[in-house]
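Visitor: Sharing a model that was predicted from the sequence below.
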Amino acid sequence: MNNLIHHIPAQLDDILKSMPWFVPELGLSILFLIVFLADLIAGKKMAGLARTVSIIGMLVVLFTALQQLPLVPVGESHFVFNGMLLLHRTSVCFKLVIDALAILVLIYIPWDKALRAHFKGLGDLYSIIIASVLGLHLMLMAVNLLSIYLAVEMVSIASYLMVAYRSDTQTTTEAGMKYVLFGAVASAIMLYGISLLYGFSGTLDIFADSFIQNLIHVSPLSVSLALVLVMVGIGFKLSFVPMHFWVPDVYQGAATPVTAYLSTLPKIAGLGMLINFLTPFVFSTSWAAFDFRLLLSVVGVITLIVGNIAAIWQTNIKRLLAYSSIGHTGFALMALVTFSEQGISALLFYLAVYAIANIGALMLCSYYVNKIGAHTLDSYKGVGLRYPLPSVCFVMILISLAGLPVSAGFNGKLLVFSAVYDVYQHSPNVWLLALLITGAATTVIALFYYIKIPLYLFLKKNDHHADDLIVNHKYLLIFICVISAFLLLTGVFPQMLNFLQL
């Protein structure tokens, strides 16, 4: 006990020195308490107060994260809180993307008719999202096996609450239950893998010299098993094959703004966390027990094929976008397996434009549900002629998701292909070539299901039009137009996102 007491001053000094590097996360913690209290005090009498406070607070957090960019130049990093977290330029750029997307989701939430009409109100949902963003920040900085697990669980619990938030229908209740059960199993598997790695290495710090050195002396089969178990937990967040089975049902059953959150923010944070986790293995000259490039390349190829082909047969719009999201995960893995600065820069750009386009597509799902109660492709017949402006915006957003020229998505896919091809030229690898071929082929396949939506909107006729529902959708439509314009402008002027380059 006396020996531990002597370490307390040093630990406290390290905590105080770490605080300046932890400002955005401190801001999120304070914001969570403020939003929680605002909803507790105001309640339904001032329904918009929690939302206003959340958006303003997130803008402040985004500004503090932006101020960290000059503090961490390329190649520099700072360990904080006794090596539990690591701040570097990549993690800061990921945080900027996540904070901006969180603001979009917070703005979007009350524009969904079903969610707005919920008897519980929306105040609790805003506070849950703020808490989840804090967890996402921690995921991006975690470099200790304990902090990795705690950050993942923090985000998972918030996600469970969001999926089950609107439990007034059987579909939503089943989605929430399925997500919790599968998530708990994935979490338990990941924790078992972490315990094995700790037992093999004798340390929780993945950047410690002893971590890799001790793992080298363990049976490669045992270490590979532990790493695969950890990858199962990370794969659940990324929804790559075979950890994708929960995605279609949960995305369809959850409230549409929650689907927008699940399909973007945790996925981006998961990729950022995976970069941190892989770094000690990939850049160690003595590590040869497990080939991460081979594993992720195989997973990427299968994910690209399964996600894009399964999407072709979907008739529900949210399920179609769910399988599309799985396909985009495979494409993101293409950039990740380059293990290069160019690849990570391409990944950042790609994730940013994909996430904005995906949120825009789901906003349009809400718009048509609000307007005419449309959930399936059949209910979209002839709608484009009745509502030309949102339908044209839908086409622009789908063009970006498909990666066609003069769109932000095209530039994102071009950057990813360029990064993979550049690495392949310097060190030819059959799996990199397989990723390039599969990525090109599935991009063509994706056109078959993306083009179905404009086909039903403009070319299919419907003699039995659904009546307009009396819903105020003006601001939602304005925001959709802004997103569409942004995707077009970023396609023409990709330098608009230059701050994401490493």
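Guide: Good, I have the coordinates. What you are looking at is a predicted structure, and each value in this text was computed from that prediction instead of being measured.
Visitor: all contacts plus neighbour counts: C-alpha atoms, from now on.
Guide: Fine.
Visitor: Quote the end-to-end distance of stretch 161-181.
Guide: 13 Å (CA to CA, to the nearest Å).
Visitor: Give me the contact list for it.
Guide: 115, 118, 125, 128, 160, 246, 249-255, 258 (CA atoms under 8 Å, 6 or more residues apart in numbering).
Visitor: Give the buried residues for that stretch.
Guide: Within stretch 161-181, the residues scored as buried using 16 or more other CA atoms under 10 Å are 161-167, 172-176, 178-180.
Visitor: Just the contacts of stretch 161-181: which are in helices?
Guide: Among those, the members found in helices (DSSP state H) are L115, L125, I128, Y160, D249, V250, Y251, Q252, G253, V258.
Visitor: Go through those residues and name the one nearest L333.
Guide: Y251 (21.1 Å; CA to CA).
Visitor: so what's that closest one closest to, chain neighbours aside?
Guide: T259 (5.2 Å; CA to CA, 6 or more residues apart in numbering).
Visitor: What is the burial count for that neighbour?
Guide: T259 is flanked by 24 other residues according to other CA atoms under 10 Å.
Visitor: what sits against it?
Guide: V250, Y251, Q252, L362.
Visitor: now with 10 Å?
Guide: Residues counted as contacts of T259 (CA atoms under 10 Å, 6 or more residues apart in numbering) are 105, 162-163, 247, 250-253, 318, 321-322, 358-359, 362.
Visitor: Of the residues you listed, just say which sits nearest to S379.
Guide: K318 (13.3 Å).
Visitor: and the comparison structure, right after this:
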Amino acid sequence: MHDLLPTIPEQLSKILNDVHFFVPELYLSALFILVLLADLFIGKNSEKYCRAIAMAGLVIVFFKDYEQYTLTDEAGGTVSLFSGMLLLYGKAVSFKVIIDLLTCLLLLYFAWDNKLSTHKKGLSDLYTIIIGSVLGLHLMTMATNLLSIYLAIEMVSIASYLMVAYRSENGFSAEAGLKYVLFGAASSAVLLYGISLLYGFTGTLDIWDPKFMVNLSGAGSAGVGLALSLVLVGIGFKLSFVPVHFWVPDVYEGAATPVTAYLSTVPKIAAFALLINFVNAFVAVVPHPDFDFRLALSIIGVITMIAGNFAAVAQQNVKRMLAYSSIGHTGFALMAVVTYTPQGLTSLIYYLAVYAVANIAALLLATYFTNQTGAEKVGEYKGLGFKYPIASVCFVIILISLTGLPVSAGFTGKLFVFSSVYVVYQQSHDVWLLILMITGAVVTVVSLFYYIKIPLNLFLRKSSVVFTPDYSDKKVIVLAVVLSLLLLLFGIFPDWLYKTL
């Protein structure tokens, strides 16, 4: 203890110097407290105020992200914060910008779900939980120390558990929340065990510390392989890749639809940033001799694409179908991760951004049709295309983007990913990269078989049910039109987004 006393002033000075690179996260912390206090002091009518405060705060955080990007660029492009606990660089800021914009969009959506908005507790608590989750997501994009990785994942996980089980009066939602907590707890234990093994082998939690790799190379290959596999399983739980995907269909179906939209997009984007941070430490200089990350992630990607897409074909519930398709999209995104190139990373961010917009829009329209007609299964969409023409046309455009057909943003995103993988394949002739590309092309065709079921029922099949359409919920239609146009514009003019990432 006495040996540490002389270093305390120096450590405090370093922390204070790092704080000005940490401003967006400080604003998020203040926003979390502000939304919480607004809920406590305003009372029953606090829902609208909490939502407005949360959205306004996220807009401010977005601008602070831009300032953070400028500071990082001036500091040389990469900044190590708080004694190596966090690593700030340009692409991490890009991930954070997308997370903040998508969360702002989702905050609009949460109040438009009839089943969620009629909750007896209101949505004020939910908005507080979301802001806390976003803070954890920001930390995930920068975490490079094993301790900060674990803490960031747990922050997001706890918030996710609360969101899934928010409609506790609904038995299905409560069951989904319980399953998520149990699987999440098991995943956290596996991750923590893997971290403890790595610490035992190396004597440090800093994966960028030179002695980390030196000591790890001296450990047995079986032990190193086990430890790294356990950590990948822990991160993979948030990414929902095979074999830790089994929680996704039940949890996504049981949660409120806006919560499903949140879980299937924003935490997944942050988890990919975290995976990249972790893997880069092992492949940036010299690939670790005892564990081939490209081989492991390629095998996971192939299996995940096949399992997710083929399982989605058999689904009739729209949310369950989109849950399985999100697993397939995870596998496809892993193609960009294994390139280990700046082009691959930019392609990944573009792909995740347009996928997230399309997936949120699809679930938004699923909510709309459920609110209007009670339709939750694909077969219940029969004949609704001509009764709700604008919503149905938007749904078709969104599904075209999710499939990856021209001229949508989804097609451009897949094209960028294929291009980045092909460039690396030409240089290395790695057979697994070829297998990834072939699998990606095949499952894109397979995805058409389940995505097309919705337009088929909307426009080509008639329903015997007679009802009077209700067009009062115009705000959902306006947002759906805007998101559909964005997917078309980013498909035709991809540089508008690609060059800013």
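Guide: Arrived safely, thanks for sending. Remember, it's a predicted structure, so these values are computed and weren't measured experimentally.
Visitor: follow-up on the earlier one: max pairwise distance over the ones in helices among the contacts of stretch 161-181 of structure 1: which two?
Guide: Most distant of those, by CA to CA, are I128 and D249, 21.8 Å apart.
Visitor: So V299 of structure 1 sits against L238, correct?
Guide: No: V299 of structure 1 sits out of contact with L238 when judged by CA atoms under 10 Å, with a separation of 11.5 Å.
Visitor: who touches both of these two?
Guide: Common neighbours of V299 of structure 1 and L238 (criterion: CA under 10 Å, 6+ apart): G330, L333.
Visitor: Neighbour count for the two, which is higher?
Guide: Set V299 of structure 1 next to L238 and count neighbours by other CA under 10 Å: L238 wins out with 28 against 20.
Visitor: Can you give me the distance of the residue lying closest to that one once chain neighbours are set aside to L33 of structure 1?
Guide: Distance criterion CA to CA, 6+ apart; nearest residue to L238 of structure 1, sequence neighbours excluded, is K267 at 4.9 Å. Note on K267 of structure 1: its distance to L33 of structure 1, by CA to CA, is 26 Å.
Visitor: With neighbour numbers in mind, choose between these two.
Guide: Counted by other CA under 10 Å, K267 of structure 1 and L33 do not tie: K267 has more neighbours, with 25 against 13.
Visitor: hang on, that one in a strand?
Guide: No: assigned with DSSP: H, G, I helix; E, B strand; the rest coil, K267 of structure 1 falls outside any strand and is helix.
Visitor: Check the spacing between it and M496 of structure 1 real quick.
Guide: From K267 of structure 1 over to M496 of structure 1 the distance is 23 Å, taken as CA to CA.
Visitor: And W287 of structure 1, by the same measure?
Guide: Noted for W287 of structure 1: a distance of 39 Å to M496 of structure 1, by CA to CA.
Visitor: same question, K95 of structure 1
Guide: Computed as CA to CA, the K95 of structure 1 to M496 of structure 1 distance reads 18 Å.
Visitor: Please apply the same query to V369 of structure 1.
Guide: According to CA to CA, V369 of structure 1 stands 33 Å off from M496 of structure 1.
Visitor: Neighbour count: those two, which is higher?
Guide: Using other CA under 10 Å as the criterion, V369 of structure 1 and M496 rank with V369 on top: 18 against 12.
Visitor: Run through the residues that contact the more buried one.
Guide: Taking CA under 10 Å, 6+ apart as the test, what V369 of structure 1 contacts is D112, K113, A114, M363, H375, T376, S379, L469.
Visitor: contacting residues for P289 of structure 2?
Guide: Contacts of P289 of structure 2 by CA under 10 Å, 6+ apart are S217, S221, F282.
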